[in-house]
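Trainee: Just need the structure, nothing else, for what follows:
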Amino acid sequence: MAHPEEESAERWSKKLCITGLVDSFELNSNYSIVEAVVPDKYVGKSIQEVGFREKYELLVLTILKSKEQKTTFGKSMVTTILHGIPRPDTVLEQGDILAIYGYNDHIKSFL
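Mentor: Below you'll find the model as predicted:
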C-alpha cells in the first residue's frame, strides 16, 4: 500500500537535495514546513547557539523526541514525544526531529 506522506517527503527531499528529511509540507513554491533529523554537527548545541533565526532565518516550531519506554508487560516500546515551542536554551540531542518553517533555500542551507 502506498503512503502518500512518505512519497511526498521523498519527492521534496529530492527536489531540495536534502538528506535527513522526514516529512515536508510545501506552503508555496518558496516556503515549507519540514521535519528533519538534527544534523550531527548541531547535536549538543542549543537553539540559540545554532542561530536558526540569526544565521538561517528559520523558525523551529517544535522538536520531536523518540523515547524508549517499558510496557506493563515489560516489553520495550519506542514512542515519539512532541515538545512544545522550544526555548532558546533547548539543547538538541542525537535523533531529535525538528519541525522547521522557512524559505526553502534557507532550509537547504541549514540541512
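
Trainee: make it CA atoms for all contacts and neighbour counts henceforth
Mentor: OK.

Trainee: Regarding the chain, what is its longest strand?
Mentor: Ranked by residue count under DSSP state E, the longest strand found in the chain is strand 59-70.

Trainee: which of the residues in that strand are buried?
Mentor: By neighbour count, with 16 or more other CA atoms under 10 Å as the criterion, the buried positions of strand 59-70 are 59-65.

Trainee: counting contacts, what elements does whichever helix or strand comes after that strand pack onto?
Mentor: The first helix or strand that comes after strand 59-70 along the chain, using DSSP states H and E, is strand 76-83. Contact partners of strand 76-83 among helices and strands, from 3 or more CA pairs under 8 Å, 6 or more residues apart in numbering; DSSP states H and E: strand 59-70.

Trainee: what packs against the strand it packs on?
Mentor: The contact analysis (3+ CA pairs under 8 Å, 6+ apart) places strand 59-70 against helix 52-56, strand 76-83, strand 97-103.

Trainee: Could you also give me the structure for this second sequence? I'd like to compare it with the first:
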Amino acid sequence: MKCCIIGLGVFGKNLARDLAQLGADVLAIDRRDDNIAQIKDEVGAAVVMDFEDPTPLAHFPIAEMDAVIVAIGDDFEHSMALTMKSQELGAKRIVCRVLSPMHERLLRLLKVDRLVVPEEVAARGLAHSLLMRGVLDGFDMGNNHSIIEATVPAKLAGKSLTESAEDFKVAGVRIVTIKRIEKGLLDGLRKISDQTVKRRTLGVVTMSEIFQADDIFVLFGPEKNLRSFLETYSGD
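Mentor: Sure, this is the predicted structure:
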C-alpha cells in the first residue's frame, strides 16, 4: 500500500512511522527541513515542499497513492488548498486532520473520505484502518499485538461462532465481542456512517451467536494475523 502524508507535526510523524512499521510505502511531505530530517530514515521518501503554493504537489504520484493524508495542524488555508489539489490530482482516498468546526464543515462539503481528530493516540488506529480491510479503529497493545474494530468479513456473515471457531483458531485471532445495531432502527440508518448509528455491545459472544452482515467485530491478535484473517475472509 502507498500513502502520502502532508504535514509532519506530532500527529503526522506518528502516523508516518506507524504506517511504515505496518508495511506501507510512505511518502512524507513537510515544509520544514527539521521535520523531514527526523523521519527520512523511517519512511520510503521524505521531501521538503513549501505549502504556500500547492502546485508542486503535481510533481508527486498522488493518483497512484492508496491514501493521501493531509495532516497539517496549524494552517487552515494551506490544509484546504492541499486537500483540493489532492482531489484535483486524482487521489483515490483523502483523509484530513480537522482544525476547527468550520474546517470540518468545509471538508464535508468537499466530500473528503475521512476526518480525524489530531490526537497522537489516534494515529495508530488510523494506520490500522488504512492498511487492514474493513477496520474502523485500532488500539496498539504492544509487542505487535492489537485490538481492532472491523466490519464482519463477508464469508463469515450468517455463520455462528460454532461454525467458524476453527477459522479463528487457525488464523490465531480471538473475537472479544460484537457491536450490533440496536433493534428497531429504520433499515435506512444502516447506510449511515457507523459513527452515527447506535449500537450495543453483546458482551461475551456465545457459541450459537449468528454473525450479522452489519455487525462490527472486536478482535484481538498479532497485527499480521489480523490483517491476514480479514483479507482471507472478506470475500474478494
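
Trainee: need the helices for the second structure, in chain order.
Mentor: When secondary structure is read from DSSP state H, the second structure shows helices at 10-21, 33-39, 76-88, 101-109, 120-131, 161-171, 223-233.

Trainee: List just the one of the ones you listed that sits closest to M207 of the second structure.
Mentor: Relative to M207 of the second structure, the nearest member of the helices of the second structure by CA to CA is helix 161-171, separated by 4.8 Å.

Trainee: what about the closest one, distance to the chain center?
Mentor: Taking CA atoms, centre = their mean, to the nearest Å, the mean C-alpha location of helix 161-171 of the second structure is offset from the chain mean by 26 Å.

Trainee: contacts for that helix?
Mentor: With CA atoms under 8 Å, 6 or more residues apart in numbering as the contact definition, helix 161-171 of the second structure has outside contacts at 156, 174-175, 205-211, 225-226, 228-229.

Trainee: now the angle between helix 223-233 and it, please.
Mentor: Note on geometry: by axes from the mean of the first three to the mean of the last three CA atoms, to 10 degrees, helix 161-171 of the second structure and helix 223-233 are set 130 degrees apart in direction.

Trainee: which residue lines up with L92 of the first structure in the second structure?
Mentor: Here L92 of the first structure is matched to F211 in the second structure, going by TM-score structural alignment.

Trainee: Please report how far that match lies from I6 of the second structure.
Mentor: When distance is defined by CA to CA, to the nearest Å, F211 of the second structure is 39 Å away from I6 of the second structure.

Trainee: How about Y233 of the second structure?
Mentor: On the measure of CA to CA, Y233 of the second structure and I6 of the second structure end up 33 Å apart.

Trainee: The two: which has the busier surroundings?
Mentor: Set side by side, Y233 of the second structure and I6 give different neighbour counts by other CA atoms under 10 Å, the larger being at I6 (27 against 15).

Trainee: Any idea how many residues pack against D34 of the second structure?
Mentor: 11.

Trainee: Give me the nearest residue to the residue most central in space within the first structure, chain neighbours excluded.
Mentor: What sits nearest the mean C-alpha location of the first structure, by CA atoms, centre = their mean, is L98, with 2.4 Å. If the residues on either side of it in the chain are set aside, L98 of the first structure comes closest to I63, at 4.7 Å by CA to CA, 6 or more residues apart in numbering.
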